[in-house]
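>>> Here you go, sequence then predicted model.
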Amino acid sequence: MASLDEFAAIADRHLPEPVARRWKELLRTALELQPAEPGDTVVGRLGGEAVLPADMPWPAWEGHGPLTLIASLDCALLPKIDLPLPETGLLQFFFFDGQVDGGTTLVNGGLPETRDGSRVVFVPEGTHAEPRPHPEGIVAYEPTAVKAELTCSAPDEQSPVLVAHFGGDEDAAAALADEDFIESIAPWDKPEHQIGGYAAEVQGPPEEEIVNGLRPDLEPGTLPYKAEASAWQLLLQVGDVDETEMLWGDTGQLYWMVRPADLAAARFSETAFTWQSG
């Protein structure tokens, strides 16, 4: 895991002072989710059963079928990071994983007609809710208890946040493209499972896939396009878990993205989702 001080030292060593200072402004705190061991604080689970109020229907995609629970997080147990997560309550992440139709229909941020194929369900603290098995036709993933480790997350050279932040500054772009700088950051691979920070993209920035679906009027690659993409931040990323057959293609990743203002206002219906595979 990387620390803010380690990334800052790399920037100071390889970048001109004005560029280093502005680049360090983009560093974000994040939480790496790892399998919990005895004695660890369990902050949530990958897979397992959902916990829902009795009057809440199981999340489903109309015309396609029920969604599968991918992860649940106890917000009260999560260390604080830059992202304005709820202080208490249970966050649950659902996804149409193809069990119902044999993988015929894929959910992707660039396809707005598939948006209902994912869901974030928030159960506030104090709400009467109970474990509920998955509907017929869905087999729950074997639960994996997870702990959360605080880490620091940096944008890579493709990040729309980086492009939007530096605008058309060609000198800064040249400094940030320096091979020594990029190679110095590379040893800190982004986690497989992560809350907040910058996503570990498989096929380009997931923020841009979201914009492709929501704002087809914006021309890809332009500064307005990058600025719109930079408004989205990673809420949760879930990678493959071989032991429980939680697999998303070839080294795939699931991404739930959010605008921080929507998250702070508990507008979970405004989250967006995309899925990438190698």
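Yep, it's here.

>>> contacts and neighbour counts: CA atoms only from here.
Noted.

>>> And stretch 215-227, what's buried?
215, 223, 225-227 (16 or more other CA atoms under 10 Å).

>>> Can you name the residues in contact with it?
160-161, 163-164, 167, 208, 211-212 (CA atoms under 8 Å, 6 or more residues apart in numbering).

>>> what would the residues you listed look like in CSV with neighbour count and distance to residue 47?
Shown next, in CSV, are the contacts of stretch 215-227 (neighbours: other CA atoms under 10 Å; distance: CA to CA, whole Å):
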residue, neighbour count, distance to residue 47
160, 24, 31
161, 24, 31
163, 20, 36
164, 19, 36
167, 16, 41
208, 23, 27
211, 24, 28
212, 20, 29
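
>>> hmm, back to that, now the buried residues of stretch 215-227 in a markdown table, please, with extra columns for distance to residue 33.
Compiled in a markdown table, the buried residues of stretch 215-227 are given as follows (distance: CA to CA, whole Å):
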| residue | distance to residue 33 |
| --- | --- |
| 215 | 32 |
| 223 | 33 |
| 225 | 31 |
| 226 | 28 |
| 227 | 29 |
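
>>> and the residues you listed, which two are the farthest apart?
215 and 223 (13.6 Å; CA to CA).

>>> try this one next to it:
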Amino acid sequence: MTAWRQRLTALAQEHLPAEAVGAWLGLVRPGVHLVPEGDGAPVGQLGGDPALPAGVEWPTWGERGPLTFVASVDCGALPRELETLPEAGTLLFFSFDGRYDEEDDEPAYGEDLDGHRVIFVPAGTPVAERAAPVEHLAYPRRDLHARVVGSAPDVGRVLLDSTTTPEGAPLVKAVRPGLLGELAWAETEQTARHQVGGYATAIQDAPETEVAVMALGGGYRDPALAGEGARWVLLAQFDSDDEADMMWGDVGTIYWVIRSDDLAAGRFDAARFTMQCT
């Protein structure tokens, strides 16, 4: 048993009713926190200059201009507990934040897919670091290391809402209010939360569910939401980070989520973006 699962198993056995332990543990999954210090070589970076293939243009959002490079993650350097990502290749995350134009300083935090981009560079592709096409567009570079954590769903996720105990009771009804949220946060550091895989660290509604609502267009009462919401998983999240000079809204977090089948097929351009703040 892996260390993260051992920790969550101990938490479940200590705090959950016996009939709820197995149901909850069946939902947990590994995630990787991206932290500034750690053992071994970095697995990615915040800010700085991205390494792009010669034939790939810097992503832009129509007439509004170039997107900002947020982060890169080397999938081949990640711990293999995170089986959902490719075994090799690099993910590059770009988002429009308007920070170089004082007259257009509203980030694109809505549904426009052109305002946020994920580029996957297969392993072995010749690349070179490329400076941003606009002055003052780049964030300071900050190297990131990997730390595997256990990740569990908080309340408000359709996957959790549809899970039952062996006795047939809804899991959310089988435990005291607030407890599942406390357990979901047990592995979360009280520092900047950058992460790939696992469950998103929600500030408001679950980002996976929020994006499913966007995709359906029918609101939170759409009868199709239970099925659609369970299909979306976290690809990556990047928190506000003073050291990297990143501030998303009012000390918020930006998220890319993706349907499980698109993730398995490597269709990273199908990832959707959302942002949350306090």
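Yep, it's here. All figures in this text were calculated on a predicted structure; none of them were measured in a lab.

>>> Could you double-check that residue 90 of structure 2 sits in contact with residue 74?
Yes: Residue 90 of structure 2 lies in contact with residue 74 (CA atoms under 8 Å); the separation is 4.5 Å.

>>> Between those two, tell me which one has more neighbours.
residue 90 (23 against 20; other CA atoms under 10 Å).

>>> tell me the contacts of the spatially closest residue to residue 230 of structure 1 that is not a sequence neighbour?
Residue nearest to residue 230 of structure 1 in three dimensions, not counting chain neighbours: residue 161, with 4.6 Å by CA to CA, 6 or more residues apart in numbering. Contact analysis of residue 161 of structure 1 by CA under 8 Å, 6+ apart lists 26, 155, 226-227, 229-231.

>>> Show me what residue 161 of structure 1 lines up with in structure 2.
Alignment note (TM-score structural alignment): residue 161 of structure 1 maps to residue 159 of structure 2.

>>> can you check residue 148 of structure 1 too?
Residue 148 of structure 1 maps onto residue 146 in structure 2, by TM-score structural alignment.

>>> and that match, that one's in a strand?
Yes: residue assignment for residue 146 of structure 2, taken from DSSP: H, G, I helix; E, B strand; the rest coil, places it within a strand.

>>> just the strands in the stretch 1-150 of structure 2 please.
Ranges of strands within the stretch 1-150 of structure 2 are 29-35, 44-46, 51-52, 60-61, 65-66, 68-74, 90-95, 116-121, 128-129, 142-151, based on DSSP state E, counting those that start in this stretch.

>>> so which of those strands gets nearest residue 3 of structure 2?
Nearest of these (CA to CA): strand 142-151, 8.5 Å.

>>> What lies in contact with that closest one?
4-5, 7-8, 28-48, 78-79, 81, 184, 187, 198-199, 243-244.

>>> Quick check: PyMOL command selecting the buried ones in these.
To isolate the buried members of the contacts of strand 142-151 of structure 2 in PyMOL, using 16+ other CA under 10 Å:
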select buried, resi 4+5+8+28+29+30+31+32+33+34+35+36+42+43+44+45+46+47+48+78+184+187+198+199+244
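
>>> Out of the contacts of strand 142-151 of structure 2, which sit inside helices?
Among these, DSSP state H puts 4-5, 7-8, 184 in helices.

>>> Tell me the counterpart of residue 271 of structure 1 in structure 2.
Per TM-score structural alignment, residue 271 of structure 1 is aligned with residue 271.
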